[in-house]
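*Asks:* Sequence and predicted structure are below.
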Amino acid sequence: MSVSVAPDDRPVIAHTGPWYFPIAFLARLPFAMMVVGVLTLVVSVTGSVALGGLTSAAVGIGTVLAGPIVGDLVDRHGQRRVLVPLGLANSALLASFPFVVSVLPPTWLLLLAALLIGTSAPQAAAMSRSRLMAIIRERLAAPRRARAFSRTMAYESAADETAFVIGPVVVGVLASFIAPWAPIAGAAALSFVFVTAFALHPTARAGVGPDDGPAEIAPARALLRLPVVVLVAATFAVGAFFGATLTSLTSFMAEQGDVDSAALLYGIMGIGSAVLALAVAALPPRFALRWRWMLFAGVLVAATAAFTLSTTVSAVTVALVIMGLGVGPTLVTLFSLAGARAPLGRTATIMTVLGSSVALAQSLASAVTGAIAEELGAAAAMVLPLVAAALVLVLAVANLGVERGMRRTAVPERHPLTPSLAPTPDLG
């Protein structure tokens, strides 16, 4: 049963407790590790890059197939009831995957095992966003909510950026110094310990009613509205950017004879991205979200164009730093808009859908970019991040039209900090 807490002036961390944030961060690492970990293990055992890419893509497809279902179950029954069995299942599937690969099964069985791993992925990042939004809405005094929401979304996006950078690095370190199966075993252990701890944390009760579900919930068809779809498409493009950038960068560094430094350079982009994502919280509220999306997507396109044209390691490094300054704030903006546009009682669903879009796009883009790099070289592969970045900008322009249509038809948009479905001030 949900515990009723009177709103007060304390900060968010006073309501979550100091251990919530490290637990929530570590709980999202398995999700960040599994795509790269599966790719590394399959390529190491089978020697086939194509099969490795196909298998990692199956993980991403699994997350997308399950994402809306998991989000719907959480919105209806609460996080604890869903995440505990899901985390345990994911841990077991990850732990068994090295044994499955070692017997060199038929391709369909290998792909099925990878698909099940993706299907059972708990997506702690999406759940954390949904949980913290509920805490802000229910437990913080009204004057504190807007700034707390901005800061929280900035932190969550920075944590995602950091996890997506640390995940591949951890995979590389474990695979290099222990064995190719070690990253998958590590992800299984993290899922067993920290996803379970995250699911059982007292904050999991936020946002649920007496029956462990919301008092009201919008129909699933509300998620198919254009204002939501444009955000899903944009997060897909951001995921494609991540996958294409990492893979093309790896190919470029391999041609330079220093492939081991690819993860380090990618980390430089991720660090800058995470830092500026946090800085978004300091932007004034009058700097509307729709214009933030336009601005930072423009920065991303310009920097990625420089990356595409770079021929030296130093030029690539500078481009990566600036790319990070564009992609981090863009991701913060997209999730903030998603919080504002989530239909009533559907916050967890929309967050899991967006998280699934990133994961699927990352894995598909990695596979496609790897194939192009193998056939045409790094220079051709380095065009793909620019295509993904340009799509983010095109969707930012499309979003301006979507918002004009919302205002013209007076479509009510639920404020992320209020429980009722009522018209609100322009948040975008």
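*Replies:* Structure's in. What do you need?

*Asks:* C-alpha from now on. contacts and neighbour counts both.
*Replies:* OK.

*Asks:* Tell me where the stretch 301-428 of the chain has helices.
*Replies:* Assigned by DSSP state H, counting those that start in this stretch, the stretch 301-428 of the chain shows helices spanning 313-341, 347-376, 378-381, 384-409.

*Asks:* Out of those, flag the one nearest Arg205.
*Replies:* Closest approach to Arg205 among the helices of the stretch 301-428 of the chain (Cα to Cα): helix 347-376, 13.4 Å.

*Asks:* mind listing what's buried in stretch 193-211?
*Replies:* Going by neighbour count (16 or more other Cα atoms under 10 Å), the buried part of stretch 193-211 is 193-201, 203-209.

*Asks:* Out of those residues, the closest to Ile372 would be?
*Replies:* Distances from Ile372 to the buried residues of stretch 193-211, taken by Cα to Cα, are shortest for Val195, at 36.1 Å.

*Asks:* Quick check, the closest one in contact with Gln123.
*Replies:* No - between Val195 and Gln123 there is no contact under Cα atoms under 8 Å: 9.2 Å.

*Asks:* can you list residues touching both of these two?
*Replies:* Here Val195 and Gln123 have Arg28 as joint contacts, going by Cα atoms under 8 Å, 6 or more residues apart in numbering.

*Asks:* coming back round to it: and the buried residues of stretch 193-211, which two are furthest apart?
*Replies:* Farthest pair in the buried residues of stretch 193-211 (Cα to Cα) is Val193 and Gly209. Separation: 27.0 Å.

*Asks:* How many neighbouring residues does the residue lying closest to Arg151 once chain neighbours are set aside have?
*Replies:* Closest residue to Arg151 apart from its sequence neighbours, by Cα to Cα, 6 or more residues apart in numbering: Ala281 at 4.8 Å. Ala281 has 20 neighbouring residues, counting by other Cα atoms under 10 Å.

*Asks:* Just list the residues touching Ala281, thanks.
*Replies:* Taking Cα under 8 Å, 6+ apart as the test, what Ala281 contacts is 147, 150-151, 154.

*Asks:* quick one: it and Pro425, what's the gap?
*Replies:* 19 Å (Cα to Cα, to the nearest Å).

*Asks:* here comes the other one, which I'd like you to weigh against the first:
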Amino acid sequence: MVGPYRGLFSAPGTRGFVIAGFIGRMPMSMLGIGIVLLISALTGSYATAGAISATVALAFAIAAPLSGRLVDRFGQARILVPFVLLHGAALVTLMLCAAYGAPIWTLFVTGVVVGGSANSLGSMVRARWSHILGGSARLHTAFSFESVADEVIFVAGPALVTGLTTLVNLYAGLILTLVCTVAGTLAFALQRGTEPPSRPGPAQSGSPITIPGVALLSCVFLAMGAVFGSVDLITVAFAEDNGAKAASGLLLGSFAGGSMVSGLWYGFHAWTISLRHRFVRSLAVFAIGLTPILLIADTKIMAVALFFAGLAISPTIITGYALIERLVPAHLLTEGMSWISTAVGFGVAIGAWAGGRLTDSFGASNAYSFSFVAALLAVAIGVGGNTWLRTPEIGSSEVTSTAT
């Protein structure tokens, strides 16, 4: 599997922005669960914890396309630096409000600023790959690599923040989250050599969301985000119900581990099936894979089930970004990719809120039904509108040569 990935880092500067981008987006798997662990421990309510986590995700979802448009217009560095400094200050304020028992509404207010100032760094890393590789066949491999990197983050991040929060200090997980996001994002922004040029585009250019295929992908990823948000929160409660709350990060890491393995395989494979058909098939496998978690009451068996449930995540996300790259004009690429982050963010907000409510009302095992229904909805949307995802078939970029 290593073969296709060997030539990715030959271009000057690629290693630097990949490493910085990896560190800077570590918090995407740590922030939500860190907030849930902190607030649920302080208030004793998963509904409150889920609502605050949902507020952060919702604010990010609203702001991501706007910051993406600013990046396309003014460049990454000029937008990333002030945003990440504001984000860091807001996260410190949220932790201080929690530490000193400030009214609950202050946590929601600071949560809005935390989410609204967060950067969609994964989109910007992929935009750099697109700038460096252009229409090369290696772009598929680069997107696959980044999806694998995302899943490494989702394997390590939840386990790390859960361990720090439950075994060291309630605030330790969020402190590490703060350090990673500020240090990694600043290091990424300062690497100007690989930064894509700003592309203001025509003054009258509209938003990528008006493109039918982008709108469809956004709806699919909204439903998938609801799965992610609900599984994150419900799994913490499931582990606690089984007397193993500290293992909740490992359970979520297992979910991401399945996706990481499939991402490596997907990037290695030479594909002849069209992107849209790959996308639809991945969605179907995703829904099927979630079925067993509805029936499991044992923590160890759940870890195995979550691993298999995660196998379809990377292929779906990789093909989603590849479709966006073909559907969206170059001068709107970052904003177009940010719509995936926005859709997932909205979905995570809905999933965290619904998961918290259902967990408090019906128990964690029953609350997983929501995750399954959201996955079925993603499949229904993707299958029903897949004709909007037709893109020109580019022979050299449609497959990844194993000889690369």
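*Replies:* Yes, it's here. Model, not experiment: these values are computed from the prediction.

*Asks:* quick one: which helix or strand includes the closest residue to Pro214 of structure 1 other than its chain neighbours?
*Replies:* Excluding the flanking residues, the one nearest Pro214 of structure 1 by Cα to Cα, 6+ apart is Val208, at 5.1 Å. Using DSSP states H and E, Val208 of structure 1 is not contained in any helix or strand.

*Asks:* Val208 of structure 1 and Gly78 touch, don't they?
*Replies:* Yes - counting by Cα under 8 Å, Gly78 is a contact partner of Val208 of structure 1 at 6.0 Å.

*Asks:* Return the residue of structure 1 aligned against Val168 of structure 2.
*Replies:* In structure 1, the residue matched to Val168 of structure 2 (TM-score structural alignment) is Ile178.

*Asks:* any idea how far its match lies from Thr250 of structure 1?
*Replies:* Taken as Cα to Cα, the span from Ile178 of structure 1 to Thr250 of structure 1 is 21 Å.

*Asks:* When those two are compared, which one has more neighbours?
*Replies:* The neighbour comparison of Ile178 of structure 1 against Thr250 (other Cα under 10 Å) goes to Thr250, with 23 against 11.

*Asks:* State the distance from that one to Met323 of structure 1.
*Replies:* 16 Å.

*Asks:* Check Ala179 of structure 1 too.
*Replies:* With Cα to Cα as the criterion, Ala179 of structure 1 and Met323 of structure 1 are 32 Å apart.

*Asks:* Looking at those two, which one has more neighbours?
*Replies:* Between Ala179 of structure 1 and Met323, counting by other Cα under 10 Å, Met323 is the more crowded of the two (28 against 13).

*Asks:* Run through the residues that contact the more buried one.
*Replies:* Met323 of structure 1 makes contact with 269, 273, 299-300, 303-304, according to Cα under 8 Å, 6+ apart.

*Asks:* Report the buried members of the residues you listed.
*Replies:* Taking 16+ other Cα under 10 Å as the criterion, what is buried in those is 269, 273, 299-300, 303-304.

*Asks:* Tell me which of the contacts of Met323 of structure 1 persist in structure 2.
*Replies:* Retained in structure 2 (both residues aligned by TM-score structural alignment, their matches' Cα atoms under 8 Å) from the contacts of Met323 of structure 1: 269, 300, 303-304.

*Asks:* Which single one of those residues is nearest to Pro227 of structure 1?
*Replies:* Leu300 (22.3 Å).

*Asks:* that older thread, just flag the most distant two among the contacts of Ala281 of structure 1.
*Replies:* Arg147 and Ala154 (10.7 Å).

*Asks:* who's more crowded, the two?
*Replies:* Neighbours were counted for Arg147 of structure 1 and for Ala154 using other Cα under 10 Å; Ala154 has more, 28 against 13.

*Asks:* my guess is that one meets Leu278, correct?
*Replies:* Yes - at 4.9 Å, Ala154 of structure 1 counts as touching Leu278 under the criterion of Cα under 8 Å.

*Asks:* for structure 1, what's the longest helix?
*Replies:* helix 142-177 (DSSP state H).

*Asks:* tell me the angle that helix makes with helix 347-376.
*Replies:* If you take axes from the mean of the first three to the mean of the last three Cα atoms, to 10 degrees, helix 142-177 of structure 1 sits at 40 degrees to helix 347-376.

*Asks:* pretty sure Ser259 of structure 2 contacts Ser314?
*Replies:* Yes - contact criterion Cα under 8 Å: Ser259 of structure 2 and Ser314 qualify, at 5.1 Å.

*Asks:* any common contacting residues for those two?
*Replies:* Taking Cα under 8 Å, 6+ apart as the criterion, Ser259 of structure 2 and Ser314 both touch 148, 151.

*Asks:* so Glu161 of structure 1 touches Gly328, yeah?
*Replies:* Yes - Glu161 of structure 1 sits in contact with Gly328 when judged by Cα under 8 Å, with a separation of 7.2 Å.

*Asks:* and for the two, which residues touch both?
*Replies:* Common neighbours of Glu161 of structure 1 and Gly328 (Cα under 8 Å, 6+ apart) are 273-274.

*Asks:* Compare these two (neighbour count), which wins?
*Replies:* Higher neighbour count among Glu161 of structure 1 and Gly328: Gly328, with 31 against 27, using other Cα under 10 Å.

*Asks:* what do we get in structure 2 for the more buried one?
*Replies:* Using TM-score structural alignment, the partner of Gly328 of structure 1 in structure 2 is Ser314.

*Asks:* Over to Ala234 of structure 1?
*Replies:* Matched by TM-score structural alignment, Ala234 of structure 1 corresponds to Val220 in structure 2.

*Asks:* now swap in Ile61 of structure 1 and tell me
*Replies:* Under TM-score structural alignment, Ile61 of structure 1 pairs with Leu58 in structure 2.

*Asks:* wait, what's in contact with its match?
*Replies:* 112, 115, 345-346, 348-349.

*Asks:* if we go to structure 1, which of the residues you listed are intact?
*Replies:* Comparing these with structure 1 on both residues aligned by TM-score structural alignment, their matches' Cα under 8 Å, the contacts found in both are 112, 115, 346.

*Asks:* now the residues you listed as TSV including neighbour count and distance to Gly7 of structure 2?
*Replies:* Output for the kept ones among the contacts of Leu58 of structure 2, formatted as TSV (neighbours: other Cα atoms under 10 Å; distance: Cα to Cα, whole Å):
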residue	neighbour count	distance to Gly7 of structure 2
Val112	21	41
Gly115	26	36
Phe346	30	36
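
*Asks:* No further questions, thank you.
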